[in-house]
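# next comes the sequence, and after it the predicted model I'd like to discuss.
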Amino acid sequence: MGFPHPLLPLLLLLPTPLLARDPASVQSLAAMPEYTSQPPCATGCFYQREGACSNDLVGATLGCAADCISWASNDCYCRTDYQSLATAYLSSCVSKACTKGENKVDIAAATSLYGAYCRKAGYTPPPEPTATGDETAQSVATVYVTVTAIFSLVYFA
C-alpha cells in the first residue's frame, strides 16, 4: 500500500517540532509511547489510579497538583528548578516499587522518560553538576514527609 501523496514520506523525515509552551496546558506524559513500555511498578510512581480517577503523583510531589481534577500544568511540572526534585522522587519511588529484576534499569527508564517529556514540551533541563578540583559534585534531593496523627483517648472510670 502506497502513500496518498508521493511527498508524504518526506514529511515524515522532518524533525518533530517542539510543543508550544502553553502555560495553561496540563501535563500529558502518559500519552508518550515510551510511557506504555514502562513496567507497572514504574508507572505507579507517575499516576495512582483510584476508580475513575487518576492522581498525578509527580505533580503532587512538586506541589503542582492536588488531586485527579487538578493535574499539574506543564509550567509547574517541568520547571527547571523542580526537575531535580521530580527525578529524585521518581528514583526513590521506582527503587522501592520495582523489586524484581534489575531496578536500576527501571529507574533510568522512568527518570529518562520524565526528562524527555519536559524537553519535548520545550523546557530546559537543569544544568549538570560540575566537578571542582579532585572532588565530584553530586546532587542529592531529600524529600521529608511529616505525618501528624491527632487523636484523643478518653477514659471514664
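Now that the structure is in, tell me what you want to look at.

# every contact and neighbour count from this point should use C-alpha atoms.
OK.

# what residues does the helix or strand containing Ser112 touch?
Taking DSSP states H and E as the definition, one finds Ser112 inside helix 103-120. Outside helix 103-120, the residues within contact range by Cα atoms under 8 Å, 6 or more residues apart in numbering are 18-19, 29, 32, 34-35, 38-39, 42, 74, 78, 83, 87, 90-91, 94-95, 98, 124-125.

# next one: it to chain centre, how far?
Computed by Cα atoms, centre = their mean, to the nearest Å, the separation of helix 103-120 from the middle of its chain amounts to 8 Å.

# now do the buried residues in that helix.
Asn103, Asp106, Ile107, Ala109, Ala110, Thr111, Leu113, Tyr114, Gly115, Ala116, Tyr117, Cys118 (16 or more other Cα atoms under 10 Å).

# and what of stretch 57-77?
57-62, 64-65, 68, 71-77.

# what sits up against it?
For stretch 57-77, the external contacting residues (Cα under 8 Å, 6+ apart) are 21-27, 45-48, 53-56, 82-83, 85-86, 89-90, 118, 121.

# alright, now check it against this:
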Amino acid sequence: MPPNLQPFFHLTFAILTTIISAATVTLTNLPAYQSQRSCATQCFYSGFSSGGGPDRLANQLDCSVDPIENDCFCRADLQDDADALIQSCVYDLCSRNTIDVSSAVSIYDSYCTAAGFERAVETTSVGGAGGGSSGTGSPTSNGAYQTNPPPPSSTTASSSSSSSNDKSTPFLSTSELVGIIVGVCGFIATSIGVWFSYRMMKNKRAAAHGPPSYMAASASQAQGHHLPMGPVAYKYPLASQNSYHGFR
C-alpha cells in the first residue's frame, strides 16, 4: 500500500468500526434465528420495542431498546450474562430441550462474533501467595463459555498418589494375619487333644468294669474250664428199665 494512502485507510477502518458498533441489532433477521421454535424466540423478542429486534434480551442486559445497538447488546463483558439468560430461558420454555438451548446460544454468539465483538477472557488465579496457576477460557460446543481448570499442582499430585497407595494397602497387616493363623492352629490342636483325652478316659472306664458276661464265658471255655452240669433226667423210670432187661 502506498504510504500516502495509509492515513486514508486507517480513517476508513475507524469509521467502519464506529458504524458497525453503533448499528442496530439485526439478529432477528437472521435465517438461523427465524428457524428456531417459538419457545426459543420468546427468549429474544417480546415486541415492546418500537424498532423491533431482540428487545427482551436487550432489556435483561440493561441495554437500550429504542434502538437496540450492537455496542451494548454484544459488549464483551456482557456476553457471558447473555449466554446464561438464554440458556435458562430456553431451557424452561422449551421443556428442557438441550438442542433448542445450544442452538439459541450459538445464534447469539455467532451474531456478536460476526459483528466484530470478541468475548472477554477472564483468568482465575488458583493457589496461595507465592505463585499459582490460572485457568483459561474457551467456548463450549453449545456456545456457552466456560473456564478450563488449571493443571494440577505438585501438591495435588502427591496427595492423589498417597491416596491411591492407601487404597492398595491390605486391610490387615502382616502381624495381624500371622496372629489369626496362629490362633486358628491353636484351636485345632486343642480340639484334637480334648478328643484324644476323652477317648482314653472312656477306655479306662471300660477296663475297670471288666468285660461283659458272654465275653467272660467264652474266655473260660477257651482256657479248658468246664462249668458243672446239673442232674440228668431220664426219659423212663428205673423200674421200667429193669423190667425191660429181665430184672425184677
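On my side now, so go ahead. Please read these numbers as outputs of a predicted model, since none were measured by experiment.

# superposed, what's their TM-score?
Overlay of the two chains. TM-score (TM-score structural alignment, normalised by the length of structure 1): 0.63; 111 aligned residues with a Cα RMSD of 2.4 Å.

# count of neighbours near Asn148 of structure 2?
14 (other Cα atoms under 10 Å).

# what does it correspond to in structure 1?
Mapped onto structure 1 by TM-score structural alignment, Asn148 of structure 2 lines up with Thr130.

# spatially central, which residue of structure 1 would that be?
Tyr114 (4.2 Å; Cα atoms, centre = their mean).

# that one maps to what in structure 2?
Match for Tyr114 of structure 1 (TM-score structural alignment): Tyr108.

# likewise for Cys78 of structure 1?
Under the alignment by TM-score structural alignment, Cys78 of structure 1 pairs with Cys74 in structure 2.

# picking up where we left off before, let's have the buried residues of helix 103-120 of structure 1 in a markdown table, adding distance to Asp134 of structure 1.
Converted to a markdown table, these look like this (distance: Cα to Cα, whole Å):
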| residue | distance to Asp134 of structure 1 |
| --- | --- |
| Asn103 | 30 |
| Asp106 | 31 |
| Ile107 | 28 |
| Ala109 | 30 |
| Ala110 | 31 |
| Thr111 | 28 |
| Leu113 | 32 |
| Tyr114 | 31 |
| Gly115 | 29 |
| Ala116 | 31 |
| Tyr117 | 34 |
| Cys118 | 32 |
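
# what about the residue nearest to the centre of structure 1, distance to Asp56 of structure 1?
Tyr114 of structure 1 sits 13 Å away from Asp56 of structure 1, going by Cα to Cα, to the nearest Å.

# just to revisit the earlier point, do I have it right that the match of Cys78 of structure 1 meets Phe117?
Yes - counting by Cα atoms under 8 Å, Phe117 is a contact partner of Cys74 of structure 2 at 6.3 Å.

# compare neighbour counts for the two and give me the winner.
In this view Cys74 of structure 2 and Phe117 are compared by other Cα under 10 Å, and Cys74 has more residues nearby, 25 against 20.

# equivalent range in structure 1 for the longest helix along structure 2?
The residue-count maximum for a helix in structure 2 (DSSP state H) belongs to helix 174-209. Across structure 1, nothing matches helix 174-209 of structure 2 (TM-score structural alignment).

# hang on, the earlier thing: sort out for me which of the contacts of helix 103-120 of structure 1 are in helices.
Glu34, Tyr35, Ala42, Asn74, Gln83, Thr87, Leu90, Ser91, Val94, Ser95.

# my guess is Cys98 of structure 1 contacts Gln38. True?
No - Cys98 of structure 1 is beyond contact range of Gln38, at 10.8 Å (criterion: Cα under 8 Å).

# more crowded one of these two?
Between Cys98 of structure 1 and Gln38, counting by other Cα under 10 Å, Cys98 is the more crowded of the two (20 against 16).

# contact partners for the more buried one?
Here Cys98 of structure 1 is in contact with Cys41, Ala42, Asp106 (criterion: Cα under 8 Å, 6+ apart).

# and the gap between the first one and Ala20 of structure 1?
I take that to be Cys41 of structure 1. Separation of Cys41 of structure 1 from Ala20 of structure 1 (Cα to Cα): 31 Å.

# more neighbours: these two, which one.
Cys41 (18 against 10).

# where's the equivalent of the more buried one over in structure 2 relative to Pro151 of structure 2, distance?
Residue mapping for Cys41 of structure 1 onto structure 2 gives Cys39, with TM-score structural alignment as the criterion. Note on Cys39 of structure 2: its distance to Pro151 of structure 2, by Cα to Cα, is 40 Å.

# with Ala115 of structure 2 instead?
Remark: distance between Ala115 of structure 2 and Pro151 of structure 2 (Cα to Cα) = 34 Å.
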